[in-house]
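J.: compute the structure for the input listed below.
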Amino acid sequence: MTMEPPVSVETAPAAIRPTGASLAFNPVLHGLRGLAAMAVLLYHWRGSYPALAKAWQDLPLLGTTWDPLFLVQFGWIGVNWFFVLSGYLLAANLWRATLNPGQVLHFYQRRALRIYPGLWAQLLILLPFVYLTGLVSEFRWQQVLGNALLWFAPMPGGTAIYNGVYWTLPLELSFYLALPFMILFYRRTGVWTLLLASLAVTLVWRFGIAGLHHSSFSFHPSLLFIRNVLPGVLFVFATGFAINHFALRLSDGARQRLLLLVAALYLGFHYVLLGKKGVALQDDAVLLLSDLVLSLLIAGMIALMLQPLRGCGWLASRPLVWLGEVSFGVYLWHFPVQRLLPKLFPGLWGTPGGSALALLVCLLITLPLAAASYRWIEKPVLDRFARSPKRTPEPVVT
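T.: Model prediction:
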């Protein structure tokens, strides 16, 4: 692994080349994003319809027991995969740019168009259903506006969330705003300074908020402030950002062996977390540091898979690439679908068979909605923006 030295803004376009060089389409990254979306979907399914997971958690095997849905209970880490991938892809998109005000404004406009149209379309469709099924007893225009603008509690004046997955979207938007300044900071100081500074910000924020409520981490507003504001997850984005700095000078065989090692550490850390499961909210280190360690391992695996690697071709398969294309819609739609099913069809979901049926129905509804959102809302809006006058061509990073 070689490192490039920091350079000035003036020499940056010629001197810095991200690992993804021209940011050509990489189907493996799309596949990873599709898997991340499915991990979050399965995590929420397990929490909403737990009967099947409970029935399978102690299946006998070779004189012991095992849980075939072990990783599903850690599906929340799919959010960190999204954050690390965003850190890498979006930093690569601006890596060699001069970052004049016009370019930065163009970047902000494109990123806003990546999130808001799909969000607004969902709100228009979703609100009547949540009202008719009783999930929301009354509409308050302040709450509608807060959801439309992604301004949520615990921010000052923030509103309650209609869709539980919305909490990550303000973090993405905050990262978009910060990214050009992170690149400028990197160009003047280097990657290690950026990583250490982002880690310091994240730790000071997390332990500072935790210290305000040291008697009990079960105090929910404390948990919200720890991870629902950019300083609390800045290091997670920075790990993806830093991938652009490093160029791996390894043979395919060496990359395969290293990927297996990092993947084993990643899986092993899940078992460490499993052992902490009942005390996580009382264990400062588990609560405040676990996702940071996992994000480092995620960044390592992504870096090792940026170039074609034998054994990883399945990640570039057409179904997974398609799933990556519609992953934003999958992320937006799966949770309200899961919440609405018991309201629309009560009494069907309490058995293992009902739990499996809920997953099937969720997929049958969510995937077409996600595909429709991508085809008729998200992609047309971005394509029209790219064709608008005075737009300079740029790599498409969704």
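J.: CA only for contacts and neighbour counts going forward, please
T.: Will do.
J.: for L382, give me its contacts.
T.: 110, 113-114 (Cα atoms under 8 Å, 6 or more residues apart in numbering).
J.: report the secondary structure state of it.
T.: Reducing the assignment at L382 to three states with DSSP: H, G, I helix; E, B strand; the rest coil gives helix.
J.: re the thing from before, how about TSV for the contacts of L382, with neighbour count added?
T.: Putting the contacts of L382 into TSV (neighbours: other Cα atoms under 10 Å) gives the following:
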residue	neighbour count
R110	18
L113	17
R114	19
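J.: can you tell me which of those are in strands?
T.: With DSSP state E as the criterion, strands contain none of these.
J.: so which of the residues you listed sit within helices?
T.: 110, 113-114 (DSSP state H).
J.: between these, which is nearest G47?
T.: Nearest to G47 out of the ones in helices among the contacts of L382 is R114 (Cα to Cα; 28.7 Å).
J.: I'd like the structure of this one too, to check against the first:
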Amino acid sequence: MKNRNEIIDIGRAMAVMLVTAFHIFVWSKSTGYDLPLGFNTMGIAGNGWVGVGMFFVLSGYCMAGSAKRIFSDGHANINSYLIYMFNRYLRISGPYYVSIIFWVVAINIFGVAVKPTGAIDVLSHLFYIHNLNENTFFSISGVYWSLAVEMQFYILLPFLIIFFKSNASLLALLLILFVLSISLNCYSENKLLTWGIPSYLYLFVLGWLCATYQERISRIVSKDSVFYLTILIFVFSLLYKGGSFNNQVKTYEIIVSTVFSLLLVSSISKFSTLKDNFIVKSAAFIGRASFTIYLYNYVFWVFDRDGVSNVSKLLIFCFVILFGCLMYFIIEKNTEKFRKTIMRKVNQNSYVISAENT
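T.: Next up is the predicted model:
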């Protein structure tokens, strides 16, 4: 993994562990202990759902380089767009489709949960449109809605790169999307909007622009005083409960994920190389396996949640992470090999066709 950025992988690890902690927190009916000023000892778990927003920031950040190389060099066309989308489709769909089979079998044959798994549910998930209908939004697995949002971002990103090139237009785009996101989450109760691309496109674009202007932004956020202040804000935000934990408060997620984006930029600048120790290696590996861990996040359904102790919660948390890592080795690593083989052939054929047409 020589070309991987370990900071980004550690960011992914943080995101997937937060989401996992949140799901177990809700499943086990945990409450934590309230502290003064609206904080709570279990705040990081109770607010762990913001890990999804962090994933969207990371996705936008990582897509900035690869998509920009394709669509901002003056050679953007239908062929390059189709190749780009095919690559993105293969990257997600292999592990995702296998996990759909896993959950349909687990739900219908082993009864691990009560979830709709009918033909409409499966087909809408296969085509990444399940988030466009409230009846299929959370069917099969509760985490799948975000994969539809992710795919919809991939569809839109090339057009954003082509049509928004100047600094002024990019800043205007970011501000418009920020206002749209905040407005939707403050004034709309339509889940298809507040949990969909209209609400989350801001975070994708924020990650994309953080990568695009990494050097400029890092000049400010990498200063020690700003860096440590950002960490404090991020940590205290996660510990803050307020009146109650409520994952409908998307504005909170937008703000915390924005703080995370600054922390990401500053960390990448300050820690270009990390110490080669067990903790760093373990966190980076969890980050590499985070997509698969996310797909099987609800595997704790196999356990009895009545009277589960705090020690049991910790063990279940570890079980979910380890199970996801196992499935990463079994499924995702192999689907990635397949994707890379297919894309090499596609790119070679595309190059031959391009050469023949010149």
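J.: what TM-score do the two superposed chains give?
T.: TM-score of the superposed chains, computed with TM-score structural alignment, normalised by the length of the second structure, equals 0.82; 341 aligned residues with a Cα RMSD of 3.5 Å.
J.: save the ones in helices among the contacts of L382 of the first structure as JSON lines, and put in distance to V28 of the first structure too.
T.: Compiled in JSON lines, those are given as follows (distance: Cα to Cα, whole Å):
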{"residue": "R110", "distance to V28 of the first structure": "23"}
{"residue": "L113", "distance to V28 of the first structure": "24"}
{"residue": "R114", "distance to V28 of the first structure": "21"}
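J.: closest to L297 of the first structure out of the residues you listed?
T.: R114 (27.2 Å).
J.: which residue lines up with that closest one in the second structure?
T.: Superposed on the second structure with TM-score structural alignment, R114 of the first structure falls opposite R91.
J.: its match touches K337, doesn't it?
T.: No - between R91 of the second structure and K337 there is no contact under Cα atoms under 8 Å: 10.1 Å.
J.: spell out which residues are contacts of both of these two.
T.: Between them, R91 of the second structure and K337 share no contacting residue, judged by Cα under 8 Å, 6+ apart.
J.: and the most centrally placed residue in the second structure, how far from D34 of the second structure?
T.: For the second structure, the residue sitting closest to the mean C-alpha position, by Cα atoms, centre = their mean, is F55 at 2.6 Å. According to Cα to Cα, to the nearest Å, F55 of the second structure and D34 of the second structure sit 28 Å apart.
J.: so what does G118 of the second structure match up with in the first structure?
T.: In the first structure, G118 of the second structure lands on R140 (TM-score structural alignment).
J.: returning to what we had before: quick check, nearest of the contacts of L382 of the first structure to H220 of the first structure?
T.: In terms of Cα to Cα, no member of the contacts of L382 of the first structure lies closer to H220 of the first structure than R114, at 30.1 Å.
J.: can you tell me the element the residue in the second structure that W81 of the first structure lines up against falls in?
T.: Matched by TM-score structural alignment, W81 of the first structure corresponds to M54 in the second structure. Per DSSP states H and E: M54 of the second structure is located in helix 51-71.
J.: where exactly do the helices run in the stretch 251-358 of the second structure?
T.: 278-288, 290-295, 310-327, 333-357 (DSSP state H, counting those that start in this stretch).
J.: which one of the ones you listed lies nearest to N40 of the second structure?
T.: Smallest distance to N40 of the second structure across the helices of the stretch 251-358 of the second structure (Cα to Cα): 15.6 Å, for helix 310-327.
J.: ok, now how distant is R339 of the first structure from V144 of the first structure?
T.: R339 of the first structure is 19 Å from V144 of the first structure, by Cα to Cα.
J.: name the helices or strands packed onto the helix holding M54 of the second structure?
T.: Taking 3 or more Cα pairs under 8 Å, 6 or more residues apart in numbering; DSSP states H and E as the contact definition, the neighbouring helices and strands of helix 51-71 of the second structure are helix 6-27, helix 78-108, helix 145-163, helix 197-212, helix 250-270.
J.: go again with 7 Å.
T.: helix 6-27, helix 145-163, helix 197-212, helix 250-270 (3 or more Cα pairs under 7 Å, 6 or more residues apart in numbering; DSSP states H and E).
J.: what does the third one contact?
T.: By Cα atoms under 7 Å, 6 or more residues apart in numbering, the surrounding residues in contact with helix 197-212 of the second structure are 53, 56-61, 63-64, 149, 153, 174, 177-178, 180-181, 184, 193, 261, 265.
J.: which positions in the first structure sit opposite it in the alignment?
T.: The alignment places helix 197-212 of the second structure over residues 230-245 of the first structure (TM-score structural alignment).
J.: angle of the helix holding M54 of the second structure against helix 145-163?
T.: Calculated by axes from the mean of the first three to the mean of the last three Cα atoms, to 10 degrees, helix 51-71 of the second structure forms an angle of 30 degrees with helix 145-163.
J.: list the contacts of helix 51-71 of the second structure.
T.: The contact list for helix 51-71 of the second structure (Cα under 7 Å, 6+ apart) reads 12, 15-16, 18-19, 76, 158, 161-162, 203-208, 210-212, 253-254, 257, 260-261.
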